[in-house]
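# Compute the structure for the input listed below.
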Amino acid sequence: MNTIRAIQDQSDYEDYWDFLNYQIDGYWLDEKLDELYPNNLYKGLIPTLVYWMEREDEKEVVWKRILPNKNETSICPILMCPDDNDFSCTLIVAEIRNCGNLIQWKQIGLDKTKEWDAEKTGSTVEWFDKLDEFNFSIHEYLTMVENFRERLSIDKIRIEEK
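Below is the predicted model:
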């Protein structure tokens, strides 16, 4: 069984805020991708579950797909470029399956969808071959998602005060 947590991370870039990030089995997902696939600029990508995503339709897609219904699978955007805060730049997706007591990230890949429509995101994916499937306990996964959800209101206040 793998572990997944939403942990405070410091931005790799001077001009960006600290944020919650995915920590899987004790490592940051963006850094692991950068290690496995160097020269693709994956280090520094941020979760799509943050408040400051630019487009409402994209936020809806992320929150709808991050936890599919029991016995269903979704392709969910999980990491994005912090420059654009939307699906237009580098976008990493996961094929997520809800098995009831277990959440599987069956595979992770680079979204190659050409259509500029949030609902079509994940229709064309270049799947990574150097990552194994991740299996998370439903309890730990729900805690991770709830931590991101709780952080939304905090970040909303921070942004509106800016």
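
# switch to C-alpha atoms for all contacts and neighbour counts from now on
Will do.

# before we move on, which element is the spatially closest residue to Glu133 that is not a sequence neighbour in?
Leaving aside its sequence neighbours, Glu133 sits nearest to Lys106 (C-alpha to C-alpha, 6 or more residues apart in numbering; 4.7 Å). Using DSSP states H and E, Lys106 maps to strand 102-111.

# which other residues reach that strand?
The list of residues contacting strand 102-111 from outside it, by C-alpha atoms under 8 Å, 6 or more residues apart in numbering, reads 90-98, 121-128, 131-138, 141.

# Ile78 - that's part of a helix, no?
No. Using DSSP: H, G, I helix; E, B strand; the rest coil, the assignment for Ile78 is strand, not a helix.

# What helices and strands are in contact with the helix of greatest length in the chain?
Secondary structure assigned by DSSP state H gives helix 138-161 as the longest helix of the chain. Counting contacts by 3 or more C-alpha pairs under 8 Å, 6 or more residues apart in numbering; DSSP states H and E, helix 138-161 packs against strand 4-9, strand 102-111.

# Go through the longest one and flag the buried ones.
Read that as strand 102-111. Across strand 102-111, burial judged by 16 or more other C-alpha atoms under 10 Å covers Leu102, Ile103, Gln104, Trp105, Lys106, Gln107, Ile108, Gly109, Leu110, Asp111.

# and for comparison, fold this next one:
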Amino acid sequence: MVWDRTYSTSPGWATLVPLLVCSDDLDLTCNVIVAEQHADEHHVHWRRFGLLRGLISLQSPAVDWYDSIPSLTFERAHFQSVLDVFRKQEGIKMDWD
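Reported below is the predicted structural model:
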């Protein structure tokens, strides 16, 4: 689920991407730090960051947003390239590989 959300970079698409989860079992029901990810044709934006309060699988889960953290913008091709390199290094396979 984490990788599917991170790779959700179709222009106009928005999703919550888990950035920090419980390390023991990757439990997405414990404290989860998320980024609100939006994408356009050339960039991927992490517009805001927060603490997930609801289930990430819900349509609009509750999030306590951290207003003091600035947004981040990545060049789209570089963003996807870095993800691909990391997955290859860690031996993580996706359905489309």
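
# Just the terminal-to-terminal distance for stretch 22-36 of structure 2.
Length of stretch 22-36 of structure 2, first residue to last, C-alpha to C-alpha, to the nearest Å: 19 Å.

# In structure 1, which residues correspond to it?
Mapping stretch 22-36 of structure 2 onto structure 1 (TM-score structural alignment) gives residues 81-95.

# likewise stretch 81-89 of structure 2?
Counting by TM-score structural alignment, stretch 81-89 of structure 2 corresponds to residues 143-151.

# what about the matching stretch, how far off from structure 2?
Taking mean C-alpha distance after the TM-score superposition for structure 1, the mean distance separating stretch 143-151 of structure 1 from the aligned residues in structure 2 is 1.8 Å.

# I'd guess Leu16 of structure 2 is in a strand, am I close?
Yes. Applying three-state DSSP, one finds Leu16 of structure 2 inside a strand.

# Contacts only, for it.
Arg5, Val34, Ala35, Glu36, Gln37, Ile56.

# Skipping adjacent residues, who's closest to it in space?
Nearest to Leu16 of structure 2 is Glu36, by C-alpha to C-alpha, 6+ apart, at 4.7 Å.

# any idea which of the buried residues of strand 102-111 of structure 1 is closest to Ile46 of structure 1?
Of all these, Leu110 has the smallest distance to Ile46 of structure 1: 14.0 Å, by C-alpha to C-alpha.

# Could you say which helix or strand holds Cys22 of structure 2?
Per DSSP H and E, there is no helix or strand for Cys22 of structure 2.

# Please list all residues in contact with it.
Cys22 of structure 2 neighbours (C-alpha under 8 Å, 6+ apart): Leu28, Cys30, Asn31, Val32.

# Most neighbours of all the residues you listed, which one?
Using other C-alpha atoms under 10 Å as the neighbour test, these are led by Val32, with 22 neighbours.

# if I look at that residue, how far off is Ala77 of structure 2?
Val32 of structure 2 is 27 Å from Ala77 of structure 2, by C-alpha to C-alpha.

# now do Ala39 of structure 2
From Ala39 of structure 2 to Ala77 of structure 2 the distance is 11 Å (C-alpha to C-alpha).

# of the two, who's got more company?
Ala39 (22 against 12).

# Give me the distance between that one and Gly54 of structure 2.
Distance from Ala39 of structure 2 to Gly54 of structure 2, by C-alpha to C-alpha: 23 Å.

# likewise Asp67 of structure 2?
Distance of Asp67 of structure 2 to Gly54 of structure 2, computed by C-alpha to C-alpha: 19 Å.
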